[in-house]
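Trainee: Please find the sequence and the predicted model below.
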Amino acid sequence: MKSATDELIRIPGVGNSIAGDLINLGLFSVEDLKGKNPEEMYARLCFLKGGRVDRCMLYVFRCAVYFAENEESIDEGNYDPRLLCWWKWKD
């Protein structure tokens, strides 16, 4: 059985540390990210951390939600590979 961390690090740009942040937000799987609002996730993480978190985390969250909502298309090769790079999700 896969751990939540193992499940989440399948997402491009997500390593052990960010997987831990997602788990702290109550997100334990790729499926849990579907329909989530990255801006709300970021604001909640800032609250949990007690201060401002690097804005790059918001970009990773945007990429992660995109991945979760398009995983089937990605597996089939029907996607823009640039959208799996977190830095493409900047403001």
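Mentor: Yep, that arrived.

Trainee: From here on, just use CA atoms for contacts and neighbour counts.
Mentor: Will do.

Trainee: Tell me how far Thr5 lies from Ala43.
Mentor: 22 Å (CA to CA, to the nearest Å).

Trainee: Please identify which of the two sits among more neighbours.
Mentor: Ranked by neighbour count (other CA atoms under 10 Å), Thr5 and Ala43 place Thr5 first, with 19 against 15.

Trainee: quick one: contacts for the residue nearest in space to the middle of the chain?
Mentor: The residue lying closest to the centre of the chain (CA atoms, centre = their mean) is Ala64, at 3.0 Å. Ala64 sits next to 11-14, 33 when contact means CA atoms under 8 Å, 6 or more residues apart in numbering.

Trainee: Pick the one among these closest to Pro81.
Mentor: The nearest member of those to Pro81, counting by CA to CA, is Pro12 at 10.6 Å.

Trainee: Hmm, the closest one is touching Pro81, no?
Mentor: No: between Pro12 and Pro81 there is no contact under CA atoms under 8 Å: 10.6 Å.

Trainee: Structure two is appended below for comparative analysis:
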Amino acid sequence: MNPSKVERSRVLRLTDLPNIGKAGAADLELLGIQAPEQLMGRCPFEMYAALCEITGQLHDPCVIDVFISVTRFVSGEAAKPWWDFTQERKHKLMQLASPASRSI
């Protein structure tokens, strides 16, 4: 759902979450998530890695941004567009990279 249309009190299904449509809901369901409250305390980076493993394919890294947006939302933050989290994702992935790979 478009973040500007999300009403926290009406979030009952996965598709009620910001930035989640049918495809995003299907990805979350593959991870065993059936309801928004099941996102509480989840790590978006671990969710992404699990999704890639389950499906056997490397997904667009922007999926991490979406996962960040929904995990933050269920933790009480405001609904924001997924692209608001892109820089954070890139920074975190850079931190996770080995020092040798950053110097190349």
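Mentor: Cool, the structure landed. On a predicted model such as this, the values are computed, not experimentally measured, just so you know.

Trainee: what about Pro12 and Pro81 of structure 1, which has more around it?
Mentor: Pro12 (15 against 9).

Trainee: Find the nearest non-adjacent residue to that one, please.
Mentor: Nearest non-adjacent residue to Pro12 of structure 1, counting by CA to CA, 6 or more residues apart in numbering: Leu84, 6.1 Å away.

Trainee: quick one: Ala19 of structure 1 and Leu8 touch, right?
Mentor: Yes: counting by CA under 8 Å, Ala19 of structure 1 does reach Leu8; the two are 5.7 Å apart.

Trainee: Which one of those two is surrounded by more residues?
Mentor: In this view Ala19 of structure 1 and Leu8 are compared by other CA under 10 Å, and Leu8 has more residues nearby, 26 against 23.

Trainee: Now do the contacts for the aligned residue in structure 2 for that one.
Mentor: Superposed on structure 2 with TM-score structural alignment, Leu8 of structure 1 falls opposite Leu14. For Leu14 of structure 2, the contacting residues are 20, 25, 34-36, by CA under 8 Å, 6+ apart.

Trainee: And the helices in structure 1, which stretches?
Mentor: For structure 1, the helices defined by DSSP state H cover 4-8, 16-24, 30-33, 38-49, 56-69, 71-76.

Trainee: ranking the ones you listed by burial, who's on top?
Mentor: Ranked by mean neighbour count, the helices of structure 1 are led by helix 56-69 with a mean of 22 (mean count of other CA atoms under 10 Å).

Trainee: Onto which residues of structure 2 does it map?
Mentor: With TM-score structural alignment as the criterion, helix 56-69 of structure 1 aligns to 62-75.

Trainee: sorry, back to before: can you list the helices of structure 1 in TSV and add distance to Trp89 of structure 1?
Mentor: Output for the helices of structure 1, formatted as TSV (distance: least, CA to CA, whole Å):
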stretch	distance to Trp89 of structure 1
helix 4-8	19
helix 16-24	16
helix 30-33	16
helix 38-49	11
helix 56-69	5
helix 71-76	17
